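1. following is a predicted model, sequence given first.
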Amino acid sequence: MITFSSLEKLKAYIQGNVMTTSEVLDYLKISRPGLKDLIDRGKLAPLKEEKATRLFFRADVEARKREADELKKKYRPYD
């Protein structure tokens, strides 16, 4: 369990390790339907989901990007 000695340290942790839907879309260079498809297929899971807002762990998003890049190299080497 992670504990924080101050509110500022908690905020810094969240800002550095949590991404919004818009940040994920920009980082992965995908559309909202593409993100929904990743979530539906279990390839990316939101940390928290409330109505129109989703939050994601940065490490999960970065791992998905690495996986997608490897698949592109394998199946689309001409791109």
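-> It's in.
2. from now on I want contacts and neighbour counts done on CA atoms only, so please keep to that.
-> Will do.
3. would you mark the buried spots in stretch 49-63?
-> 54-58, 60-61 (16 or more other Cα atoms under 10 Å).
4. and the furthest pair within these?
-> Distance extremes for the buried residues of stretch 49-63: the farthest pair is 54 and 60 at 13.5 Å, using Cα to Cα.
5. got another, please set it beside the one above:
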Amino acid sequence: MYIFESREKLADYFRNEVVNTTEASEILNCTRQNLYKLVKKEVLNPIKETPKDRFFWKADIYARKEQVENKKKS
């Protein structure tokens, strides 16, 4: 369990570790629809979903990007 000293520290953590759908699709260089398909196939798992957006761990998005890049090299 994480304990943050202040709301500002929590906000900094969130800004540095979490991305929304738009940011994730920009990092992965894919469409929102493609990102939705990855979620549906359980390739990516959002940490929170709202009616208009999803939030992902930034590390998971970069790991997926690395997987795709490695596949292209093979």
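-> It's in. Treat the numbers as computed from the prediction; the structure is a model and nothing was measured.
6. residue 33 of the second structure in helix, strand or coil?
-> At residue 33 of the second structure the chain is in helix, as set by DSSP: H, G, I helix; E, B strand; the rest coil.
7. what's the burial count for it?
-> For residue 33 of the second structure, the neighbour count with other Cα atoms under 10 Å is 10.
8. re earlier: list residues touching both of residue 54 and residue 60 of the first structure?
-> Counting by Cα atoms under 8 Å, 6 or more residues apart in numbering, residue 54 of the first structure and residue 60 have no contacts in common.
9. which position in the first structure pairs with residue 45 of the second structure?
-> Counting by TM-score structural alignment, residue 45 of the second structure corresponds to residue 45 in the first structure.
10. quick check: the nearest residue to that match once chain neighbours are set aside vs residue 33 of the first structure, distance?
-> Among residues not flanking residue 45 of the first structure along the chain, residue 39 sits closest, at 5.7 Å (Cα to Cα, 6 or more residues apart in numbering). Using Cα to Cα, to the nearest Å, residue 39 of the first structure is found at 10 Å from residue 33 of the first structure.
11. many thanks, I have nothing further to ask.
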